[in-house]
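In: Here is my input; please provide its structure:
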Amino acid sequence: MNGTTRFTPMRHSGPLRPLALLIAAFDVAVGWALVAELVVMVSIVSIQVVLRYLFNSSIDWADELARLCFVWSIFTAIPLGLKGGAHIGIEMLVVRFPAHLRSVTARLIALLGAAMLLLVAKESAVMAWEQWDELMASMPASAAWFIVPLGVCGLHGALHLIWQALIGAQHVDPELQSELA
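Out: Modelled structure (predicted):
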């Protein structure tokens, strides 16, 4: 089984099929971006450590690039956790509800969460736009690149929560579910 197996489209036909394919495409893109972010972060930090301690030298922009990759990796991974329900939930009250009421509550909470994430995406886009002309301290790139992943996370996470609200269940990968159990 290869690493991309987890990012297969959700099984759905009919009018929700385009949404399922959009979410799956987003998952694949984010999954590969996450791998690239982690590779760059680990590589640049490793090179920086070798340069500092063996050659008494350093790369000026290494810390800022590693920090940027860290921020991106955190926020791009969050929707993948939402996808399978790997996020934290407090169910003290809800588990006492009848099954039908639990389902309705879960859908409403998913819609509320999606609305909040869309607000995060919108506000982060506004902030990034307003800060686009500000440069990072050690790299000739916009400081807004630290805000952009919030928008990506908000939009991607909202898609997963909208899916959960429409379908009534999370898209749980059986392999991932067995690892979490």
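
In: From here on, just use CA atoms for contacts and neighbour counts.
Out: Fine.

In: To which secondary structure element is the most centrally placed residue in the chain assigned?
Out: In the chain, the residue lying closest to the centroid (CA atoms, centre = their mean) is residue 76, at 3.0 Å. In the assignment (DSSP states H and E), residue 76 maps to helix 62-84.

In: Could you also give me the structure for this second sequence? I'd like to compare it with the first:
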Amino acid sequence: MSRSPSHPPRTPLARARRYYFLTLKYIVVLGMLTITALIFANVVLRYGFNSSLFFTEEVSRLMFVWLVFMGALLVLHERAHIHVDMLTSRLPFGWQKALRLLSHLIMLGITLLLLTGSWSQMLINRGVGAPATGIPMTLFYGAGVTFSILSALVILHDLIEYARQPAPAASLHAGQDISAH
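Out: I've put the predicted structure just below:
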């Protein structure tokens, strides 16, 4: 279930969270447009004028890495990742809730692994610059660190939200998904 924009956030923290993710969407779109413009300009310069911009490949690659991670964060926030619920949707509410909580705990564990791996790579590549531009390579691995921290916050928020979710008044029967409530 994705978060519905038709229900405005009630608390200041929820409003701040909403505006943060809205701003992040605009940044991702701006990044995609920038990558497209850089690559297009480089193609035109290369084939039209036998010249090129030396930095486009490295800057585009760095922006792409950040766009992938920030896009994944947006999709995580909107609960829009692909999921298969053939089994879980047929289970009673209690089992659905338990499996959802377990899946979020597993996601937190994997996020911790990504954080430690990205952090290690940042430390290993400290002081190393990209060949053409000299952009610090820590910026590449910083995307993984940033994503890990922010996604852990999103997962923790959802975990707490699911844990607090009471059983519906009319107990869910098998075949009703808790994400619809």
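
In: if we can go back for a sec, quick one: map the residue nearest to the centre of structure 1 onto structure 2.
Out: The alignment partner of residue 76 of structure 1 in structure 2, by TM-score structural alignment, is residue 70.

In: same question, residue 164 of structure 1
Out: The alignment partner of residue 164 of structure 1 in structure 2, by TM-score structural alignment, is residue 158.

In: Residue 103 of structure 2 corresponds to which position in structure 1?
Out: Residue 103 of structure 2 maps onto residue 109 in structure 1, by TM-score structural alignment.

In: To what extent is that match buried, counted in neighbours?
Out: 15 (other CA atoms under 10 Å).

In: do residue 99 of structure 2 as well
Out: Other residues close to residue 99 of structure 2 by other CA under 10 Å number 14.

In: so who does it touch?
Out: Residue 99 of structure 2 makes contacts with residue 88, as judged by CA atoms under 8 Å, 6 or more residues apart in numbering.

In: same check, this time on residue 48 of structure 1
Out: With CA under 8 Å, 6+ apart, residue 48 of structure 1 has these contacts: 58-59, 62.

In: re earlier: ok, average deviation of the helix holding residue 76 of structure 1 from structure 2?
Out: With mean CA distance after the TM-score superposition for structure 1, helix 62-84 of structure 1 departs from structure 2 by a mean of 1.0 Å once superposed.

In: What's the average distance for the following helix or strand past that helix when superposed on structure 2?
Out: Using DSSP H and E, the helix or strand that follows helix 62-84 of structure 1 in sequence is helix 99-131. When structure 2 is overlaid, helix 99-131 of structure 1 sits 1.8 Å from its aligned residues on average, using mean CA distance after the TM-score superposition for structure 1.

In: quick one: helix 99-131 of structure 1 to chain centroid distance?
Out: Taking the mean of its C-alpha atoms, helix 99-131 of structure 1 sits 13 Å from the chain's own mean (CA atoms, centre = their mean, to the nearest Å).

In: So in structure 1, which helix runs the longest?
Out: Assignment by DSSP state H gives helix 17-55 as the longest helix of structure 1.

In: any idea how far the residue lying closest to residue 63 of structure 2 once chain neighbours are set aside is from residue 25 of structure 2?
Out: Leaving out its chain neighbours, the residue that sits closest to residue 63 of structure 2 by CA to CA, 6 or more residues apart in numbering is residue 31, at 6.7 Å. Per CA to CA, to the nearest Å, residue 31 of structure 2 is found 10 Å from residue 25 of structure 2.

In: Could you count how many residues lie near residue 29 of structure 1?
Out: Neighbour number of residue 29 of structure 1 under other CA under 10 Å is 13.

In: and if you look at residue 138 of structure 2?
Out: Neighbour number of residue 138 of structure 2 under other CA under 10 Å is 20.

In: And it? What does it align with in structure 1?
Out: Under the alignment by TM-score structural alignment, residue 138 of structure 2 pairs with residue 144 in structure 1.

In: Let me see the contact set for that match.
Out: 127-129, 131-132, 134.

In: which residues touch the spatially closest residue to it that is not a sequence neighbour?
Out: Spatial nearest neighbour of residue 144 of structure 1, excluding adjacent residues (CA to CA, 6+ apart): residue 128 at 4.7 Å. Listed by CA under 8 Å, 6+ apart, the contact partners of residue 128 of structure 1 are 144-145, 147-148.

In: repeat for residue 160 of structure 1
Out: The neighbours of residue 160 of structure 1, taking CA under 8 Å, 6+ apart as the test, are 23, 79, 82-83.
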